[in-house]
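>>> quick one: sequence plus predicted model below, questions after.
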Amino acid sequence: MQTTGRTGGGLTRRGLGLTAGATAALSAVGARAGTDSIAVRTRSGPFRLHRDGEALSAKGIRYGEAERFQPPRPARGGPSATDRFGPASPQRGGEPDQSEDCLRLNIWTPPNPGSRRPVIVYIHGGAYSTGSGSSPLTNGARLAVRGDAVVITVNHRLGPLGYAPLARLAPGFEDSGNLGQLDLVLALEWVRDNIAAFGGDPACVTLVGQSGGGAKIATLIAMPAAAGLFHRAVTLSGQQVTASGPLNATRRGQVWLEALGLTPDRIDEVRTLPVQRLIEASGATDPILGGSLYFGPVLDGRSLPRHPFFPDAPAQSAAIPMMIGNCREETLAFLGDDPSTAGLTWETLPAKLTPSQMRIDVAPEEVVAWYRAEHPELTPDQVLIRATTAARSWRAAVIEAEARAAQGSPAFVYQLDFPSRRTNGRTGAYHTSDIPLMLDNVMAEGSGASGPDGQAMADRMADALIAFARTGDPNHPGLPRWTPYSLARRETMVLDRASRMENDPRGDERRFFGRIPYIQPGT
């Protein structure tokens, strides 16, 4: 790593290659491999980069703060420590280190000083209720060095803290249904104002998100407050065609209050109740979907004035290049470990094709009969995975790709066929299996794609992401020529050991399920 030759010496803009508008310079304060530390001066104060693999990182940076159920504001006070991840939003499940002080982000940058690098901001999945930016699968060190890029992961408010639909129940909660989205907007404003200090180009920001992270990106695409804050968008198995309507959202808010033992006239008590009670109450039964309560973006007429991809693609984001992906066996991640699906027969299969799994109103017997006639090579178990995948997240990906093509701003579409291995030994291209491939972390804990084949696939996918982040076009020498999606041909890159371009893959399934109205989960 280049240094100034003296401990604590400041590097000049010229030495860094920073533009005249850059707000900071880096200074090296240590030069021994493995103990390097670099001070960074930003508009938000000084921070310190630490060695993380072959990259440098600053973790747990506080980009904002917020009172409960209120919009976020820029962080005040001194900078936070940057040698460990910051806390995740309070949530159900086993995510470690939870706190309401969760508006944090993590940055990785190559060790050599530089500037105007593309910036890749990864938004974690977990629907709108779980997850964080500190998973080993989303560590940005390898991708930053591989692509000479600045990589960021971000935490924000989740579940009822980020998406409680209370606006119609009492004054003072007008923005409560979209607070998690407003947190992300604030994080992107922080990136715009400060990322040049870390060598990033604030005019070349790519959002990448998997599952719920992709859905959050699809929602940001339609939010006026997010306009101009990012310049490319990549969604991995995560779409948001419509937001939760205000009336259904309010029904969910009422159920949540009832689970807390509150009535609307006592709603202000949610500001002071122990946070664990708020999270526990989110396990109440959803009045629309069944299962636990859905928390997600609300069509509130304020921060979200329209549905993300209904009735069309948002005009405000027409100029933003987009990549939309899905995995061929998405629901293997949800159903492949379910012992109740073992030993399925043609007679027992229809009972498993429930509305909660299909997410559309269709007779399961009709679905089974169609697959048996059109795909006699498939077993009942394979039909379960194929049908639930085709009717759920893939359907929304097709709708978004069609909307972009109709707008004249087509997306680059991919289908992951490369199989990863689950802990129970089952293989397939399941939901989440593209994360370590796209982010070049196939050897990380939780990856099902370790080994030479997995790394070779990661090489192709990570290089596509880097090319897209740099230019808005994912083409590179490791893949066949990738052309954007059109309504006439439905061009799709099928990512596998031997990747290929294919027109309308699974077209028969698309047409079969396309006859049935699609209702976005949560709306």
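Received it, and whenever you're ready, just let me know what you need.
>>> for the rest of this, base every contact and every neighbour count on C-alpha atoms.
Will do.
>>> my read: residue 180 touches residue 160, true?
No: using C-alpha atoms under 8 Å, residue 180 makes no contact with residue 160, being 9.5 Å away.
>>> which residues in the stretch 251-400 of the chain form helices?
275-281, 332-335, 349-352, 355-358, 364-374, 380-391, 393-407 (DSSP state H, counting those that start in this stretch).
>>> tell me the angle of the longest one relative to helix 380-391?
What it means is helix 393-407. Relative orientation of helix 393-407 versus helix 380-391 (axes from the mean of the first three to the mean of the last three C-alpha atoms, to 10 degrees): 30 degrees.
>>> in helix 393-407, which residues are buried?
For helix 393-407, a neighbour-count test (16 or more other C-alpha atoms under 10 Å) marks 393-405 as buried.
>>> in this structure, which strand is the longest?
Counting by DSSP state E, the longest strand found in the chain is strand 200-210.
>>> tell me the first helix or strand C-terminal of that strand.
Following strand 200-210 in sequence order, the next helix or strand is helix 212-220 (DSSP states H and E).
>>> gap between that next one and the chain center?
Distance of helix 212-220 from the chain centroid (C-alpha atoms, centre = their mean, to the nearest Å) equals 6 Å.
>>> who are the packing partners of it?
strand 117-123, helix 179-194, strand 200-210, strand 232-236 (3 or more C-alpha pairs under 8 Å, 6 or more residues apart in numbering; DSSP states H and E).
>>> so which of those gets nearest residue 269?
The closest of the helices and strands packed on helix 212-220 to residue 269 is helix 179-194. By C-alpha to C-alpha, the value is 18.4 Å.
>>> dropping in the other structure now:
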Amino acid sequence: MDRRRFVAGAIGLCAAPVFAARPDPVVATTKGRIRGRREAGLYVFRGVRYGQDTAQRRFQPPRAPEPWRGIVDATAFAPSCPQRAMQAGTSEDCLFLNIWTPGTEPSAKRPVMLYIHGGAYANGSVVDPLNDGRHLAAAGDVVVVTVNHRLNALGYLYLARLDPRFADSGNAGQLDLILALRWVRDNIAVFGGDPDNVTVFGQSGGGAKIATMMAMPAAKGLFHRAITMSGQQVTASGPINASRRTAAYLDRLGAKPDALAPLLTMPVARLIEGLEATDPILGGGVYMGPVLDMRSLDRHPFWPDAAPQGNPIPMMLGNTLDETRAFIDPDGPLLRGLDWGNLAARMAGELRIDLSPEWIVDQYRARFPDWSAERIFYAATTAGRSWPGQVIEAEARARADAPTWVYQVDFQSPTQPRRGAPHTMDIALAFGTLDAPGSFTGTGAGARAASAAMMTRFVQFARAGRADWPQYRLDRRATMIFDATSRVEDDPRGWERMLFARAPYIQSGS
């Protein structure tokens, strides 16, 4: 697509025609007919069921819906998965997806872009306004799909070693996503999409879920490109550690490991309360994520190498420059009163690479003598916590000669300057939802330029399976920098990459 046409579409959607006089669209899926809406030139379907109510089959693989008669309305968002985060409208009956498409003619064969939300494996929802697909679908002439699925204990509580009925419980949330991708394969053509050109993209936990699916045999062939946005999964949770977390969770609930029947009828709110259990490995709230169960996941996604199944899939990996500025409040206790005397101690608990924090501070101060303690704190915690997974994945794919492209978001928040380019910055830029609640981007010219550059590249990648900058190779490490003026740099932050490569990276939850 011509970039000038794309940019004009991305920032001029208010001029799009409205077809209010025409009837709302009705589409026949493999299970029955659904009715959507026409909105600003698009056909929009919200709350499309791809799986049965999971309340009747807790901790078990999802099932496809039963066929229905008549026409079911798909005009409003359906519930999200129950969770500890503040989220309106939750239910165990949460296996629904949403579709924005420029047209429903099957002959169009538009690229399909399926988005998986962040929130680690515990929280989040695609009903968040940041994830609205209308701008991306209209400007890129693509079909955008967003998916909700099971999270936390409902999607990842590992019970396989306690009860054979729940052999797949540690990866139930992943199996939900695979079921959604099967639904797309079987149905997306009648929404104008090409089932043979599906790009999965996801931010934070969504990217990690994608990286995990690249090693899951059941996902093979269901998607054809992948984009991970500040979300990696080098290793999954081992079954022994997962079992220790399960024990802590059950103890919090007062449940017995040899009598799990009460879990099947317990109010879902009580199951969510159990997540307050202390994690026996990491501390804090108990972690739950994909498990190396030797059933649906029989190897780690990127250890000891990139899973061969995923290597033929073109992949784009990205992170933001200041990831931890989103997690660690600049006015909070770790930053309040920060100085050279306490910098090392305060950042030690935020690192995921076991190097001397005092030595790390000395290296930064020698390299960047004009940097403040706060700047070093955020740079080191980002490079030693949020970024290494992406580096490991990109390097593994480069060694396998897999088609790989890397980007970095440098665009600095004009609305919250101390946040810099934080985690989640790329969501609004990729979707064009600059004015949505939760966006750090503002709506100025710089944000619009960065967003147009990112949206254009994502759509080009979805359409052609390649980006317009050099592939990531170990001799150059070419990286697209998304900013008010975007550009390509070789090995940006290479010094930090090498600094933290001196010790192993331990994936949280492993």
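Sure thing, it's come through. Owing to the predicted nature of the structure, the values given are computational and were not obtained by experimental measurement.
>>> returning to what we had before: I'd like the buried residues of helix 393-407 of structure 1 as TSV, with distance to residue 219 of structure 1 appended.
Listed next are the buried residues of helix 393-407 of structure 1 as TSV, based on distance: C-alpha to C-alpha, whole Å:
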residue	distance to residue 219 of structure 1
393	15
394	17
395	17
396	13
397	14
398	16
399	14
400	12
401	15
402	17
403	14
404	14
405	18
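>>> wait, which of those is closest to residue 125 of structure 1?
Of all the buried residues of helix 393-407 of structure 1, residue 393 has the smallest distance to residue 125 of structure 1: 13.5 Å, by C-alpha to C-alpha.
>>> trace that closest one over to structure 2, please.
Alignment note: residue 393 of structure 1 maps to residue 386 in structure 2; criterion TM-score structural alignment.
>>> what's the local residue count around residue 185 of structure 1?
Residues lying near residue 185 of structure 1 (other C-alpha atoms under 10 Å) number 20.
>>> what of residue 270 of structure 2?
Neighbour number of residue 270 of structure 2 under other C-alpha under 10 Å is 11.
>>> tell me the counterpart of it in structure 1.
In structure 1, residue 270 of structure 2 lands on residue 277 (TM-score structural alignment).
>>> could you measure from the nearest residue in space to that match that is not next to it in sequence over to residue 193 of structure 1?
Counting by C-alpha to C-alpha, 6 or more residues apart in numbering, residue 277 of structure 1 lies nearest to residue 260, which is 7.3 Å off, once chain neighbours are set aside. As for residue 260 of structure 1, its distance to residue 193 of structure 1 is 40 Å (criterion: C-alpha to C-alpha, to the nearest Å).
>>> quick one, which of the two is more surrounded?
The neighbour count for residue 260 of structure 1 versus residue 193, taken as other C-alpha under 10 Å, is higher for residue 260 (20 against 16).
>>> so who does that one touch?
Neighbouring residues of residue 260 of structure 1 by C-alpha atoms under 8 Å, 6 or more residues apart in numbering: 277, 278, 281.
>>> now tabulate those in TSV and tack on distance to residue 232 of structure 1.
TSV is the format used below for the contacts of residue 260 of structure 1 (distance: C-alpha to C-alpha, whole Å):
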residue	distance to residue 232 of structure 1
277	38
278	35
281	37
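>>> show me where the stretch 51-200 of structure 2 has strands.
Ranges of strands in the stretch 51-200 of structure 2, per DSSP state E, counting those that start in this stretch, are 71-73, 96-101, 110-116, 143-147, 193-203.
>>> going along the chain, name the helices of the stretch 401-510 of structure 2.
425-431, 445-464, 494-500.
>>> can you point out the buried residues in the second one?
Same thing as helix 445-464 of structure 2. For helix 445-464 of structure 2, burial by neighbour count (16+ other C-alpha under 10 Å) applies to 446-463.
>>> can you report how many residues neighbour the aligned partner of residue 46 of structure 2 in structure 1?
Mapped onto structure 1 by TM-score structural alignment, residue 46 of structure 2 lines up with residue 59. By the criterion of other C-alpha under 10 Å, residue 59 of structure 1 has 26 neighbours.
>>> any idea how far the most centrally placed residue in structure 2 is from residue 475 of structure 2?
Compute the mean C-alpha point of structure 2, and by C-alpha atoms, centre = their mean the closest residue is residue 206, 1.8 Å away. Distance of residue 206 of structure 2 to residue 475 of structure 2, computed by C-alpha to C-alpha: 30 Å.
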